[in-house]
Structure formats: C-alpha cells, structure tokens
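Engineer: sequence plus predicted model, see below.
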Amino acid sequence: MGGERLDSLARRARDRLRAAGVETPDLDARLLTEWATGASRLDLISAPDRLIDADKVAALDAALTRRCQGEPVHRIMGVREFYGLPFRLSPGTLEPRPDTEVLVDLLALVIAEQIARNGFAELVDMGTGTGAIVIALLHRFPGLRGVGVDISDDALATARINAAENGVSARFAAVKSDWFEKLSGRFHFIASNPPYIPRREIACLSREVRDFDPVAALDGGEDGLDFYRVLASHSGRYLYPDGRIAVEIGAGQFDDVETIFAEAGFVLAGHASDLGGHRRAMMFAVKQTVDDLYCPDRNKTHYQDKTR
C-alpha cells in the first residue's frame, strides 16, 4: 500500500517552510496540507497514520515550492475567506483581508437603517476586485442590490463567480468602467477600498504583496491619495441626497482623506478601526444634506452630536 503518512507529510511541510524562512511556517504548512490532501484539522490529530496518495503528495510539494518562492498561501489555494464567506482569487484581484471587514461593518449599520425605512437599498462598490465588500453585504441583507465596478475583465469575471457561489447573483451586477466613466444612476451607498499605497513605497512592500497582488490595485499615486480625490469629486452626483460613501484608508491617511472629502462638500459621518487599533474605514455624507437634516442653524457641533 503506497503513500505517505499524514503526520509525516505535515511535519515535512513545516520543516521545509521553516528552512525557507517563511514568516508563519506552522500555519501555512497546516493550511496547505489540508488543502492539498483533503484532510481536516481533526484528521491531523485523530488520524495521523492516514496514508496520502502520491498525486496529493505531489500537489503539496508543488504548493510548498510556490510558498517558498513567496507566493501567498491563499493565492496558491485560489480562495480566501472574508466575512465568513469563501472568495475565489485571480491574478487581477487583491486578496480580501480581515482589515476590510470593518468597512463592511461600518456600512452595515446604515444599510440596515435604510432597508428598515424603505424596504430596499442600492450600493455600488468601486474597484470591486473579488467583489468581497458588496457580496458580503448582499449576503447579509436580502433587501440590498449591488453593483461591482472595475476596469479589469479578470476581476469582474471573478466577482461574478463569487456572487454565484455565495448565492447573490440575482441582486448583483458587474460593470466594466474606469471608476465612474460608465456608471449611471443614483445609489444609497458607495463603497470603495481604492489603491492607497504611495507609489514610492510599493517596492518596499513584502514580496507576498509586491510580487503577487496586482500593482494597479495598490498604486495610489505619488502620495497614495489619487483615488480618494476621484471618489470625492464624483460621488456626489451618484448618491441620493441622504446617501453615504464609505472608504478604506491606509495608515496615517485619516486627516488627509477627511480634508479631501470636506473640500468636495462632504462631512465625516462615521469611522471604524481595525483589530490593530488603526483607523481603517471612513464614512461621509453630503454636507448640504446633513445641514438640512440635522442642523438648520448650521451648527456643526450639533450635527456631530446627532450622529453619535
């Protein structure tokens, strides 16, 4: 009876990744072993003597070679979980990361209110990539309809697959557009995790990001803020009067992004921090609408109290 024992295979995977200097060798070895062999975490404990077929051993060895060369685990596996849902990856998409879940949470608060008032809500996700943000929200709110916008055909195809596999295709549309160029209509909400890495810093990113994430989804221009300027300058005409736009931001960008949106006629309506305590997501409302709704005397402090 051929094959290699599961425990031996898992141990060999750990040793190989440690020798290659991989940052998280134990976790990566376990994930890749489970993926390549079909074994579960429980199998690794309760059935260590299970024999693994040669083709699966070869698949794991190939995956380990790719990981030792810097390719991220989830790119090798072709899927990553986000907000409790599986999302397929492709060369034209970023990996959805846990930090972005705070943007989903921030939007969920106001989407729930909108649906409670009117029975439905509409959202557009600018630079949708895998579709993670909009699809996670569509999955959570049956009363939500969503559009994913991207310039990449590869990303849009991947987003359509993810919408289908997560059961929300009937309420999702994918639109190819260079930001707002081909978009029409109005929405209650705009979401975006735009490219926000300053161009000069891209070469300093980890090789897992620099060499395997699409550069177009990372490069935010000279100061990292180019696409916040695009979003701020165009979003107003695509939002209903009481709509909101929510964006993910990079470390240290909070004040600059608030200024960019303020200069375009928006006011900060909420923000959220990631698990590391960094301010990661910001939400804005059109200032004129806010003033009309909450502070007819144009008292800004009064508005801030109202939104707590």
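Structural biologist: Okay, I see it.
Engineer: going forward, measure contacts and count neighbours with C-alpha atoms only.
Structural biologist: OK.
Engineer: now do the buried residues in stretch 84-95.
Structural biologist: 87-90, 92-95 (16 or more other CA atoms under 10 Å).
Engineer: out of those residues, list just those in strands.
Structural biologist: 87-88 (DSSP state E).
Engineer: do a quick rundown of the strands in the chain.
Structural biologist: Using DSSP E, strands in the chain cover 4-5, 51-52, 79-82, 85-88, 121-126, 144-150, 172-176, 187-192, 239-248, 266-273, 279-286.
Engineer: let's have the buried residues of stretch 84-95 in a markdown table, adding distance to Pro195.
Structural biologist: Written out in a markdown table, the entries for these read as follows (distance: CA to CA, whole Å):
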| residue | distance to Pro195 |
| --- | --- |
| Phe87 | 20 |
| Arg88 | 20 |
| Leu89 | 17 |
| Ser90 | 17 |
| Gly92 | 13 |
| Thr93 | 12 |
| Leu94 | 10 |
| Glu95 | 13 |
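Engineer: one step back: minimum distance to Ala36: which of the strands of the chain has it?
Structural biologist: Distance to Ala36, taken as CA to CA, is lowest for strand 51-52 among the strands of the chain, at 9.9 Å.
Engineer: could you dump the strands of the chain into TSV and include distance to Ala163?
Structural biologist: Shown next, in TSV, are those (distance: least, CA to CA, whole Å):
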stretch	distance to Ala163
strand 4-5	38
strand 51-52	34
strand 79-82	13
strand 85-88	9
strand 121-126	13
strand 144-150	10
strand 172-176	7
strand 187-192	17
strand 239-248	21
strand 266-273	26
strand 279-286	23
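Engineer: nearest to Ala217, of these?
Structural biologist: Between the strands of the chain, strand 144-150 lies closest to Ala217; by CA to CA that is 10.2 Å.
Engineer: out of the buried residues of stretch 84-95, which is nearest to Gly277?
Structural biologist: Glu95 (21.0 Å).
Engineer: which one of the buried residues of stretch 84-95 is nearest to Leu27?
Structural biologist: Closest to Leu27, out of all of these and judged by CA to CA, is Glu95, at 17.5 Å.
Engineer: and the buried residues of stretch 84-95, which two are the farthest apart?
Structural biologist: Once CA to CA is applied, the buried residues of stretch 84-95 give Phe87 and Gly92 as the farthest pair, at 13.4 Å.
Engineer: show me the helices in the stretch 151-300 of the chain, by range?
Structural biologist: 153-165, 207-210, 226-234, 254-263, 287-294, 300-306 (DSSP state H, counting those that start in this stretch).
Engineer: of these, flag the one that's most buried.
Structural biologist: A comparison of these by mean neighbour count, using mean count of other CA atoms under 10 Å, puts helix 153-165 on top with a mean of 20.
Engineer: residues in contact with that one?
Structural biologist: 86-93, 128-132, 135, 148-150, 169, 172-176 (CA atoms under 8 Å, 6 or more residues apart in numbering).
Engineer: hold the first one in mind and look at this next one:
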Amino acid sequence: MNPAERALHEAVRRLPNCTDTPRLDAEILLAHAFGIERDALILNPPAGPVPDSFEELLQRRCAGEPVAYIVGRRAFWNIELEVGPGALIPRPDSETLIAAAIEHFAGSDGPERILDLGTGPGTLLLAALDQWPRATGLGIDASAAALGYARRNAERLGIAPRVQFRRGDWAKSVTERFDLLLCNPPYVAQGAVLGPGVAEHEPAEALFAGPDGLDDYRQLAPEIARLLAPGGLAAIEIGFDQGQSAAALFAAQGLRPALAHDLAGRERALLIRADD
C-alpha cells in the first residue's frame, strides 16, 4: 500500500463521524490535494508523499464545511461549476429539470431563449445553454455573490457571449417571454432539519421559504403565464413532499402543473406547458 492509499484508508476511517459519504469525500479531497482528478487517483494512485494540505482539508470537512466549498467546484449535468460561500451548491436532484426540458423539446431545435430565476452560480441556465448551443439566456438572482460565481462560470465555459446575468427580485423586472423557464427557488420550511453543514454554510436566503416552505412559490405563481412563449415550458423545482401543496398555488392561477420525478422516484419539479 503506497502513501496515497494509506492516507485514503485512514481518512475513510475518520470521516464517518462527519459525513454520510466518507469514501467519496476522502477521494475527492485527496485528489484535490494532489491536484489531479478523482478518476486518476482511483485508477493510478500517486506514488509520492501525500501533500501536507490533505490534513487541513480533512479537518475542514470534519468541521462541517461542504466538500464543494473546500475544493471550489461541483459537477452538474455535463458541466463543472465554480462554487463557494454565498452560492447554493448544485445538487443532482436539480438535473430533473434539465431532463424534463430535453424531453419537452425533443424533435425540435430546442429553446431559443431561456430564463433562470434564482440562478445562483448559473447552475440550471449554464447547463441548458451548454445543451442547446444556439440558445441565449438570462439569469436573475438577488445575490451579488451568487451572480459573481455565475459570471465566472459562464466565462470559463465559453458561454458568456450568450448569457446575461442581472440582479433582481424574481421576475419583477422581466418583460419578455421565454421558451424555457427554469427555477430552483428556496423551498425549505423555516426550522426544518437539514443535512450536516447545509444550514451552517450555505446561504439561508437560497434555502428557506417561510413556515411552510412555500413563500417563494406564492410570488412566482402569478408570473409564470406572462413569461412563457407559446409552446414553452416552465420547470420549477420543489421539495419531495410539496407536489400537491406547491401545485395548488400554480393551479389557482389557471395553470396546469404536471409533476416530474427524480431518479429516486420522488416528486422533484412542477412542469407547466404553455399552449401553442
């Protein structure tokens, strides 16, 4: 067993008290310390000494700091995003929205204009623009810090000429119509118990939405119809137990939301289709 393998073994032994995914976290952090990709660490472990920085990375993880913040990046769909304090960490559950959009536009040239409300570090919008290279997009967020990440991600991915980011309060300043509207709003009920390090490190304004977690849906529901172009789609993320409660708010506006499920079979998004 070489030094890297020994360090990985010891890290996996230490991390179960800090995380539900000790092996994965240890591999990501050790690869980051070596300056290589995780795949390279697994397939061909470095033979040299383990960098001193690895111990500091482990201590930060044991203190509850998210892995994505420690390494400064997170993969989402087909892209990798810079993330850090002040930006919501992209999660696989949100890929449900991109999958639903791909299904909706199958057999066509795809959306021309895409709107992402609450874009954060550009997660949904940049994934969609990467998927449809001829599309252009607008991302809105109330957080200047999150928009800073979004702009840097767009530049690094070569998407900056096709996207505009704007600070705003949901869609209040938006007047045009879009073929695809994406939104991952805050939907956690105030006081709900979250996973280790989430509430302590990620921005509260991107997580919590009042006593029942529905406050932001109440603001969004009246806006959707005027934002969708004919034949367009709105894909709005929801909590796994909010299918009926969130859908009712949009139905009250005369909309007909359908439910999309994530890979675990949980209700994960409301899909609202505009008439042609």
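Structural biologist: Yep, it's here. Keep in mind that this is a model prediction, so the values were computed, not measured.
Engineer: could you list every residue that touches the aligned residue in structure 1 for Ala229 of structure 2?
Structural biologist: Superposed on structure 1 with TM-score structural alignment, Ala229 of structure 2 falls opposite Tyr240. Taking CA under 8 Å, 6+ apart as the contact definition, Tyr240 of structure 1 lies against 186-188.
Engineer: now the helices of the stretch 151-300 of structure 1 as a markdown table including distance to Gly277 of structure 1?
Structural biologist: Formatted as a markdown table, these follow (distance: least, CA to CA, whole Å):
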| stretch | distance to Gly277 of structure 1 |
| --- | --- |
| helix 153-165 | 29 |
| helix 207-210 | 22 |
| helix 226-234 | 22 |
| helix 254-263 | 13 |
| helix 287-294 | 28 |
| helix 300-306 | 22 |
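Engineer: so which of those gets nearest Gly276 of structure 1?
Structural biologist: Comparing the helices of the stretch 151-300 of structure 1 by CA to CA, helix 254-263 comes nearest, at 15.2 Å.
Engineer: read off where the closest one ends up in structure 2.
Structural biologist: Going by TM-score structural alignment, helix 254-263 of structure 1 sits over residues 243-252 in structure 2.
Engineer: please name the nearest non-neighbouring residue to Glu27 of structure 2.
Structural biologist: Arg38 (6.3 Å; CA to CA, 6 or more residues apart in numbering).
Engineer: tally of neighbours for that neighbour?
Structural biologist: 19 (other CA atoms under 10 Å).
Engineer: that one contacts Leu24, correct?
Structural biologist: No. Contact criterion CA atoms under 8 Å: Arg38 of structure 2 and Leu24 do not qualify, at 9.2 Å.
Engineer: separation between Lys306 of structure 1 and Ser90 of structure 1?
Structural biologist: 43 Å (CA to CA, to the nearest Å).
Engineer: next one: Arg171 of structure 1
Structural biologist: 22 Å.
Engineer: with Leu60 of structure 1 instead?
Structural biologist: From Leu60 of structure 1 to Ser90 of structure 1 the distance is 20 Å (CA to CA).
Engineer: cool, and Gly224 of structure 1?
Structural biologist: Relative to Ser90 of structure 1, and taking CA to CA, Gly224 of structure 1 is found at 24 Å.
Engineer: check Gly252 of structure 1 too.
Structural biologist: Counting by CA to CA - Gly252 of structure 1 and Ser90 of structure 1 are separated by 29 Å.
Engineer: for Asp7 of structure 1, same thing?
Structural biologist: With CA to CA as the criterion, Asp7 of structure 1 and Ser90 of structure 1 are 31 Å apart.
Engineer: picking that back up, centre of the chain to the match of helix 254-263 of structure 1, how far?
Structural biologist: The chain centroid and the centroid of stretch 243-252 of structure 2 are separated by 22 Å under CA atoms, centre = their mean, to the nearest Å.
Engineer: what's in contact with it?
Structural biologist: 214, 217-218, 221-222, 238, 256-259, 267-270.
Engineer: 6 Å instead?
Structural biologist: Ala221 (CA atoms under 6 Å, 6 or more residues apart in numbering).
Engineer: ok, now stretch 142-152 of structure 1?
Structural biologist: 120-128, 138, 171-178.
Engineer: where in structure 2 does that stretch fall?
Structural biologist: Taking TM-score structural alignment, stretch 142-152 of structure 1 hits residues 133-143 over in structure 2.
Engineer: tell me how many other residues crowd the aligned partner of Pro49 of structure 2 in structure 1.
Structural biologist: Using TM-score structural alignment, the partner of Pro49 of structure 2 in structure 1 is Ile52. For Ile52 of structure 1, the count of nearby residues is 19 (other CA under 10 Å).
Engineer: give me the number of residues near the equivalent of Leu109 of structure 1 over in structure 2?
Structural biologist: Alignment note: Leu109 of structure 1 maps to Glu103 in structure 2; criterion TM-score structural alignment. Neighbours of Glu103 of structure 2 under the rule other CA under 10 Å: 10.
Engineer: helices along the stretch 1-150 of structure 2, start to end?
Structural biologist: So, for the stretch 1-150 of structure 2 - with DSSP H, counting those that start in this stretch - the helices run 3-14, 22-34, 38-43, 53-62, 67-71, 95-104, 123-131, 144-157.
Engineer: next, the angle helix 123-131 makes with the longest one.
Structural biologist: Pointing back at helix 144-157 of structure 2 there. Angle, helix 144-157 of structure 2 to helix 123-131, by axes from the mean of the first three to the mean of the last three CA atoms, to 10 degrees: 20 degrees.
Engineer: how big's the offset between helix 144-157 of structure 2 and structure 1?
Structural biologist: Once fitted to structure 1, helix 144-157 of structure 2 is off its aligned match by 1.0 Å on average (mean CA distance after the TM-score superposition for structure 1).
Engineer: quick one: Ala62 of structure 1 from Pro96 of structure 1, how far?
Structural biologist: 24 Å.
Engineer: who has more neighbours, these two?
Structural biologist: Set side by side, Ala62 of structure 1 and Pro96 show more neighbours around Pro96, with 22 against 13, by other CA under 10 Å.
Engineer: which residue lines up with the more buried one in structure 2?
Structural biologist: By TM-score structural alignment, Pro96 of structure 1 lines up with Pro90.
Engineer: same thing with Arg171 of structure 1?
Structural biologist: Arg171 of structure 1 maps onto Arg162 in structure 2, by TM-score structural alignment.
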